[in-house]
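Colleague: mind looking at a prediction? Sequence and model below.
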Amino acid sequence: MEIDRRVRAKEFMHLLSIGKDKFYALVNSGDIEQPIRLAERDVFWYSSYVKNKVEEHKTRI
């Protein structure tokens, strides 16, 4: 059984090679789904979702 690790926003931005403004514009527009929020400042995405979005982003470039 493989467990999906948590990816924080900073790492997600780094993997996409985009800045904070562009990243949050994608989140707000719905291109990137809203993060899972455990607490106000504890947010993340699962690595399987991040991997899919990174691959999708590479094909757009």
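Modeller: Yep, it's here.
Colleague: going forward, measure contacts and count neighbours with C-alpha atoms only.
Modeller: Fine.
Colleague: where do the strands sit along this protein?
Modeller: Chain-ordered strands for the chain, with DSSP state E as the definition, fall at 6-7, 36-39, 42-46.
Colleague: presented hereafter is structure B, for comparison with structure A:
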Amino acid sequence: MNIDRRVRAKEFMDLLAVGRTKFYRLLKKGHIPEPVRITEKDVFWYESVVKKEVEKFKDKPE
């Protein structure tokens, strides 16, 4: 059994190598999927989702 761990915003930003402003701009524009919300401020993404997103961003030329 493989348990998908939770990734917080800061770690997601580090993996994408983007700053806070760009990260939230990408989220607002729909380039990054919405997080799972436990409460209004307690949010996370599943590691499997983060891995897919990081791979997509690696393939994009800047």
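Modeller: That came in fine, so what should we check first? These numbers come from a predicted model, not from an experiment.
Colleague: TM-score for the pair, please.
Modeller: Structural agreement between the overlaid chains, expressed as a TM-score with TM-score structural alignment, normalised by the length of structure 1, amounts to 0.96; 61 aligned residues with a CA RMSD of 0.6 Å.
Colleague: what about the helices in structure 1?
Modeller: With DSSP state H as the criterion, structure 1 has helices at 9-16, 20-29, 47-60.
Colleague: pull the residues that contact the shortest one.
Modeller: Pointing back at helix 9-16 of structure 1 there. Taking CA atoms under 8 Å, 6 or more residues apart in numbering as the criterion, the residues outside helix 9-16 of structure 1 that touch it are 19, 20, 23, 43, 44, 45, 50, 54, 57.
Colleague: which residues touch the first one?
Modeller: Read that as residue 19 of structure 1. Shown in contact with residue 19 of structure 1 (CA under 8 Å, 6+ apart): residue 13.
Colleague: thinking again about what came up before, can you flag the buried ones in the contacts of helix 9-16 of structure 1?
Modeller: When burial is judged by neighbour count using 16 or more other CA atoms under 10 Å, the buried members of those are 23, 44, 45, 50.
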